[in-house]
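Participant: here is a sequence with its predicted model. Questions after.
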Amino acid sequence: MGNKIRLGIIYGGKSSEHEVSLRTAHSIMKAVDPNKYELTPVYVTLDGGWVQGSPIAERIESVERLRLQPGEAAADAAETGVQKVETKQSSLLNLGGKVDVIFPVIHGPNGEDGTIQGLLELAGLPYVGTGVMASAVGMDKWMMKNVFAQAGLKQVAFIGVLRSRLEREEEQVVVQIEQELGYPCFVKPANMGSSVGISKAKNREELHEALALAAKFDRRLVVEAFAKGREVEIGVLGNDELITSVVGEVIPAKEFYDYEAKYKGAGTELQIPAQIPDSVSERIAETAKQAFVAIDGSGLSRVDFFWDEESDELYINEINTMPGFTPFSMYPMLFQAAGIEYSELIDRLVTLALERHREKEKNIVAAEELE
């Protein structure tokens, strides 16, 4: 592998979280030790084009410099040429002999839903984070809830609704939701990240509007009963041996932690560590590990819960397999409070990616290999 770890960072993406991904990539590039890593940027544009840069020779100070253009040099270093790569597959295969491990930081669809992980598997490249199945299940709220139910994890009541059914019999869907879940309830696209397309409905009129909005983003919708309680979150780190961070609490200024609150502040307060009893923190940590194992997680995840202080009930909300990863995002801040700084967290994730790849290579691919 040489003296330096050759780390490729894939960022951007055809996603509503494009800008968040750029900031994440920039944060990682600034945080890693240049004596330990050689960085190769791979930028996925908003229209889905792929632009691969040659290794970066020095620190990139401005996030704008990461918007690579075909045929131009990355502005921070004359040595950083850029080549246009026409297809996703060839881009990754071109990286095969040039990088040791990939850190994909594209959020949302085509980034954390198993699709890019599948391409990395085809290219035979080690990568940070969960595999194809865990990424897909973690991204799809409907499947995730089914897996959590199978694992015996307590969660609020929910209903899955297909857009085709909604278009065919909206009134029947609304009546079912009212009878089984009641108001208020939350309506979500099954496969969107970062609270995009999510609404809280307090009556029938709002429910119709919420269903119509969610259906613009996905063909599969999830409707959840209202969860009374404090929003608490924890980070999980590891492959087979897991550690957890401290617990943090989200105190939203709005009625729920929506996209505006998550990425534009909007008065939301993050309390780290959360002011909750140790016994509750221990239950959260244990349940988070169970959720991580249930989806076959690897590398990292942030697991979100509702804790009802009055009844002492704990409900799992969701698992995020590619959580926000700037130094000011919840996941790194939770681990910083647990004594693991941002740069060390990156080191650990890269090590876990390489370990997981080596573990996978133990598998035989043909029966003849047994002879």
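Facilitator: Cool, the structure landed.
Participant: alpha carbons only for contacts and neighbour counts from here, please
Facilitator: Fine.
Participant: which residues in this structure form helices?
Facilitator: 18-31, 88-95, 115-123, 132-139, 141-150, 163-168, 170-180, 204-215, 259-264, 278-294, 330-337, 342-360 (DSSP state H).
Participant: quick one: buried residues of the second one?
Facilitator: Meaning helix 88-95. If you call a residue buried by 16 or more other CA atoms under 10 Å, then helix 88-95 has these buried ones: 88, 91-93, 95.
Participant: now it, how far from the chain's geometric center?
Facilitator: 23 Å (CA atoms, centre = their mean, to the nearest Å).
Participant: and the comparison structure, right after this:
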Amino acid sequence: MSKIRVGLIYGGKSGEHEVSLQTALAVTKAFDLNKYEVQPFYITKEGDWRTGPQLTAPAESVDALTFESASASGGAGTFALQPLFGSPAPAKTQGTQSATESGGTAAAQLDVVFPLLHGTFGEDGTVQGLLEMANIAYVGTGVLASAVGMDKVMMKKVFAQEGLPQCVFRHFTKNQWEKDNAFFIMEIEIAIGYPCFVKPANLGSSVGINKARNRDELLSAIAEAFRYDRKVIVEEFIDAREVEVAVLGNDEPQASVVGEIVSSSEFYDYKAKYIDGKSSMIIPAEIDSELSSRIRDLAVRAFQSIDGSGLSRVDFFLRKDNGEIYINEINTMPGFTPFSMYPLLWRESGKPYSELLDDLVRLAIQRHEEKQRLSYSFDLT
């Protein structure tokens, strides 16, 4: 049986560039190179695409994956896109020939792409649209689900339509804020109060998020959030435990066990997630089976509400005073190192890291093959 040729896309023009590199490093070490041919694609912070040679061994460091100079496969920029747009082939099934066996150009015969991109220009539907245009199978949610999952405002509106419980929030664009910030301040103070959380609407990994305890801190937090996005969301503070569920699948998604985050900081910000190393994960969370089942069911409903596919991590608040559940957000491309919550949740559910990668590739190819059976034209004759 021929190997499945996988393209890894990582880096990106995003505030989560470094997180993406760590994810890519971990994935290269986990792929079984006896089963897969792995082709790396690095996107610089400026948006320049670069590719290196096919991996014959796991990458030893992040530096080995950045290709800062001209790549071994023909240079940077548009040349790096040739494997995507040169001559995309349909996904192979068991027993079919490899690109080399069939006489094609190996670089143009990717079977599936794994976009290991977090945040803007990667998790928001943009690269998913690129891969749809190239007619290549890819891991993770599609264009719509990615865009909705990235935009916290649209996500919350979809969750509201689905009847999922969530905290009070308000939102506004930079233009709206500049025209009438007095109105929004009044609305926040009446409907939400202090303390509250201020977030860019389109960013992950807790970048640009701040807790505001008074009006001065609110104004400062909003100014900070507008550095990263044109739209800001303000949410009520809930004294709660933070629990998370990993979801895997296409039309019949499954939920992992529930895990809990115990933050080293006042809230689970970027430093607490990636820098100080003091936050802890409790897997499975210390909650009763009935509550766990309810949270897992809500995670699957959230995933299906955005038309998810492949993978997502769904985050919840569990109020300390009365045990009420509130959905916080869905992350359609969660951190994927062996120490990240998503693979750890599945490991504790009986699915090791390498098997999880196999499942994600299989689900991507399955979804792509289903799409190939659709008709995209209409014969009027």
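Facilitator: Happy to help now that I have it. These numbers were taken from a predicted model, which means no experiment stands behind them.
Participant: about what we covered before: including distance to Ala225 of structure 1, could the helices of structure 1 go into JSON lines?
Facilitator: What follows is the helices of structure 1, written out as JSON lines (distance: least, CA to CA, whole Å):
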{"stretch": "helix 18-31", "distance to Ala225 of structure 1": "30"}
{"stretch": "helix 88-95", "distance to Ala225 of structure 1": "40"}
{"stretch": "helix 115-123", "distance to Ala225 of structure 1": "30"}
{"stretch": "helix 132-139", "distance to Ala225 of structure 1": "20"}
{"stretch": "helix 141-150", "distance to Ala225 of structure 1": "13"}
{"stretch": "helix 163-168", "distance to Ala225 of structure 1": "18"}
{"stretch": "helix 170-180", "distance to Ala225 of structure 1": "9"}
{"stretch": "helix 204-215", "distance to Ala225 of structure 1": "12"}
{"stretch": "helix 259-264", "distance to Ala225 of structure 1": "20"}
{"stretch": "helix 278-294", "distance to Ala225 of structure 1": "20"}
{"stretch": "helix 330-337", "distance to Ala225 of structure 1": "25"}
{"stretch": "helix 342-360", "distance to Ala225 of structure 1": "35"}
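Participant: so where in structure 1 does stretch 131-144 of structure 2 end up aligned?
Facilitator: Mapped onto structure 1 using TM-score structural alignment, stretch 131-144 of structure 2 covers residues 120-133.
Participant: residues of the matching stretch that come out buried?
Facilitator: 120-121, 123, 125-133.
Participant: stretch 197-217 of structure 1 too?
Facilitator: 197-201, 204, 207-208, 210-215, 217.
Participant: out of those residues, the closest to Pro70 of structure 1 would be?
Facilitator: Phe217 (30.5 Å; CA to CA).
Participant: map that closest one onto structure 2.
Facilitator: So, by TM-score structural alignment, Phe217 of structure 1 is matched to Tyr228.
Participant: can you check Ile276 of structure 1 too?
Facilitator: So Ile276 of structure 1 corresponds to Ile287, using TM-score structural alignment.
Participant: what about its match, how many residues nearby?
Facilitator: Number of residues near Ile287 of structure 2 (other CA atoms under 10 Å) recorded here: 11.
Participant: which residues touch the residue nearest to Thr126 of structure 2 when sequence neighbours are not counted?
Facilitator: Leaving out its chain neighbours, the residue that sits closest to Thr126 of structure 2 by CA to CA, 6 or more residues apart in numbering is Val143, at 7.1 Å. By CA atoms under 8 Å, 6 or more residues apart in numbering, Val143 of structure 2 lies in contact with 124-126, 128-129.
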